[in-house]
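Chemist: Starting from these lines, generate the structure:
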Amino acid sequence: MAARLIKSCALLLLLSSAAYAEKLTVIGDAYALGGETLLYREYHYYSEDGMDHRVVYIAPDNSKIAEKSLNYRPGKSTPEVNHQAWLYPEKIQIAWDSDQLALAYTDNDAEQKTATLDANWPLVIDAGFDNYVRENWPSLLTGASLEFYFPAPTRMSLVNLMIKQKLCAAERQNDVCFSVNSSNWFIRLLLDPIELSYDKDTQQLSRFRGLGNMMDKEGNGLKVDIRYRYQGLCVDEALCAPLLSEATPQ
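Modeler: You can find the predicted model right below:
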């Protein structure tokens, strides 16, 4: 009896620790670029040591439309990624195989594409870009243009991108802004840059404007204006996350 009680208590503690192993840290409200139509919300959860990062994407009807997990142990700007979307069926995996990148991509239940690529440096992967900005903060504030490589799983290749400081188009007064675009001048003529706004004091991303990583039901990339809220102790009801349903992804 005592042994069973001890075992039950141990199991309860294990389940409790698992339930609180990650904390909701950031909420991103994604609006249609140039408008006020809410497209979805991002809920960012981090483990206590910051090495694991989970993003849950929730539609306005409270259904889960995508989920992404990142493992930062290979590097703060070069995490492993596992992304699954259901609004438009898509699965992306980026993993390290020794000093090479293993990419896997499935689009709308089509046959999976895979590739193993040599890593070109400096390399930035997915949300590791946020850490890359902070790591290079002093250089960026001097006006330097920094080039880096970024995996494009849909193309099974690395693309060469560039980031530099720019004037802020958004309203926040305490922000510093950066533009991200192709390092190829011809491609820059064809693509709209992404604008990132960071708080000058905290170096936290406050706004993302441009083509995001989510697609609509037809598979078209969504151009979004994402405004980020940092939870902290979450004492203000306006900042706290609404309760999420356990809706089955459609």
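Chemist: Could you use CA atoms for every contact and neighbour count after this?
Modeler: Fine.
Chemist: Please report the distance of the nearest residue to N82 once chain neighbours are set aside from L70.
Modeler: With sequence-adjacent residues excluded and distances taken as CA to CA, 6 or more residues apart in numbering, N82 is closest to Q93, at 4.6 Å. Counting by CA to CA, to the nearest Å, the separation of Q93 from L70 is 10 Å.
Chemist: Which helix or strand contains the residue nearest to N82?
Modeler: strand 90-97 (DSSP states H and E).
Chemist: L14 - how many residues pack around it?
Modeler: 11 (other CA atoms under 10 Å).
Chemist: so it, which of the three states?
Modeler: Here L14 takes the helix state, with states given by DSSP: H, G, I helix; E, B strand; the rest coil.
Chemist: And it, how far from A104?
Modeler: 33 Å.
Chemist: picking that back up, could you list the buried residues of whichever helix or strand comes after the strand holding Q93?
Modeler: Downstream of strand 90-97, the first helix or strand assigned by DSSP H and E is strand 100-107. Going by neighbour count (16 or more other CA atoms under 10 Å), the buried part of strand 100-107 is 101-107.
Chemist: can you list these in a markdown table and add distance to I65?
Modeler: Formatted as a markdown table, these follow (distance: CA to CA, whole Å):
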| residue | distance to I65 |
| --- | --- |
| L101 | 27 |
| A102 | 25 |
| L103 | 22 |
| A104 | 20 |
| Y105 | 18 |
| T106 | 16 |
| D107 | 15 |
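Chemist: just those residues now: which is nearest S139?
Modeler: L101 (27.5 Å; CA to CA).
Chemist: Does that closest one touch V81 like I think?
Modeler: No - using CA atoms under 8 Å, L101 is not in contact with V81; the gap is 11.0 Å.
Chemist: Could you tell me which residues touch both of those two?
Modeler: Listed as contacting both L101 and V81 by CA atoms under 8 Å, 6 or more residues apart in numbering are 94-95.
Chemist: Proceed likewise with the subsequent sequence, for comparison:
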Amino acid sequence: MKMMRKSALALLLLAATGTCYGKTFEFSGEARGTNGKVLYTEYHRVEGECTQGKFRPLDHRVDYRQPEQDDRFADKVLRYQRSPLQPEVDFNQPRFDEALRISYPGEDIIEVDWQTPAGETRAFNVPLAGRAVVDAGFDNLVRQNWSALQSGRSVEFRFLGPTRGELYGFMLEPNDHPDMEAHLEVAIRPTSMLLRFLVDPIQLGYNDRGALTDYLGLTNIRKNPDANYLAHIRYQVANYPECELTP
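Modeler: Next up is the predicted model:
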């Protein structure tokens, strides 16, 4: 009886704060190269909670697999307990003996530990500055600024280059792409004119519910020890959470 009263109290507290556990958000992506050939597939599972009717991600796992194969060749785990924009990251590509860890030993520091394909170990401590975004945090940045982007406004932020140990200036801006048919299409571009000559923009597409439909650009999956794949990844949602993805 006492346990039942405790459970009822917990539910009342969750209702009072507007927080409840959200149904898992699941989606997959198929990455194709410039020649149209399938390079690999991604399988995403995001556990989170519903706060004031909006989904907040907490734990996100990604398995990367060869086409029509069950065994994964790479995996990534992201933990968003700190911030939807600044997850902890644990990324492994065993076939290249590569591992990347991103953590936060203090409030104002990003710690990067990178085991390179060449067998070296590199470590960086990067001071947090401005609106800092790490790894897949850009996806949540789009959702947080959904209305602004839909109205045609740009959003500036700083993005972590983990293998460089530095935050770089970037912007999200509405931009239609001929290879996409999405409800909202945005480009990620460097703010520096010099970097614009060196770094191609990444194009993103979203459906009207705020789910990613397209990613076009350089990926985090290696083609060889010296270069990553350039791909168009098209996503399909298998399961939406019980609350909204966008404000």
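Chemist: TM-score of the superposition?
Modeler: Once superposed, the chains reach a TM-score of 0.79 (TM-score structural alignment, normalised by the length of structure 2), with 209 aligned residues with a CA RMSD of 1.8 Å.
Chemist: before we move on, the earlier item: between Q93 and L70 of structure 1, which is the more surrounded one?
Modeler: Between Q93 of structure 1 and L70, counting by other CA under 10 Å, L70 is the more crowded of the two (23 against 18).
Chemist: residue nearest the centroid of structure 1?
Modeler: Nearest residue to the geometric centre of structure 1 (CA atoms, centre = their mean): A127, 4.2 Å.
Chemist: That one -> structure 2?
Modeler: Correspondence of A127 of structure 1 to structure 2, assessed by TM-score structural alignment: A136.
Chemist: Count the neighbours of the aligned residue in structure 2 for I65 of structure 1 for me.
Modeler: Taking TM-score structural alignment, I65 of structure 1 has F73 as its aligned residue in structure 2. Counted by other CA under 10 Å, the residues lying close to F73 of structure 2 total 17.
Chemist: SS state for F73 of structure 2?
Modeler: F73 of structure 2 ends up strand, using three-state DSSP.
Chemist: Touching, it and R65? I think so.
Modeler: Yes - with contact defined as CA under 8 Å, F73 of structure 2 counts as touching R65 (5.7 Å).
Chemist: Give the buried residues for stretch 32-43 of structure 2.
Modeler: 32-33, 38-43.
Chemist: quick one: which of these sit in strands?
Modeler: Cross-referencing the buried residues of stretch 32-43 of structure 2 against strands under DSSP state E gives 32, 38-43.
Chemist: Just list the residues touching L160 of structure 2, thanks.
Modeler: L160 of structure 2 makes contact with 132-135, 166-168, according to CA under 8 Å, 6+ apart.
Chemist: now the match of A127 of structure 1: how far from L160 of structure 2?
Modeler: Here the criterion is CA to CA. By it, A136 of structure 2 lies 11 Å from L160 of structure 2.
Chemist: Same question for Q115 of structure 2.
Modeler: Counting by CA to CA, the gap from Q115 of structure 2 to L160 of structure 2 is 17 Å.
Chemist: just R5 of structure 2 next, same as before
Modeler: For R5 of structure 2 relative to L160 of structure 2 (CA to CA), the value is 47 Å.
Chemist: quick check, nearest of the buried residues of stretch 32-43 of structure 2 to A123 of structure 2?
Modeler: Nearest member of the buried residues of stretch 32-43 of structure 2 to A123 of structure 2, counting by CA to CA, is E42, at 27.6 Å.
Chemist: now R95 of structure 2, what's its secondary structure?
Modeler: Strictly by three-state DSSP, R95 of structure 2 counts as helix.
Chemist: OK, contacts around it?
Modeler: Contact analysis of R95 of structure 2 by CA under 8 Å, 6+ apart lists F73.
Chemist: Show me the helices in structure 1, by range?
Modeler: 2-19, 128-135, 137-141, 185-190 (DSSP state H).
Chemist: Please identify the most buried of these.
Modeler: Among the helices of structure 1, the stretch with the highest mean neighbour count (mean count of other CA atoms under 10 Å) is helix 128-135, at a mean of 18.
Chemist: Now do that helix: everything it contacts.
Modeler: Counting by CA under 8 Å, 6+ apart, residues outside helix 128-135 of structure 1 touching it are 72, 76-79, 124, 140, 203, 205.
Chemist: what sits up against the longest helix along structure 2?
Modeler: Ranked by number of residues, the top helix in structure 2 under DSSP H is helix 2-17. Helix 2-17 of structure 2 has contacts (CA under 8 Å, 6+ apart) with 20, 51.
Chemist: let's go with 7 Å and repeat that
Modeler: Residues from elsewhere that reach helix 2-17 of structure 2, judged by CA atoms under 7 Å, 6 or more residues apart in numbering: C20.
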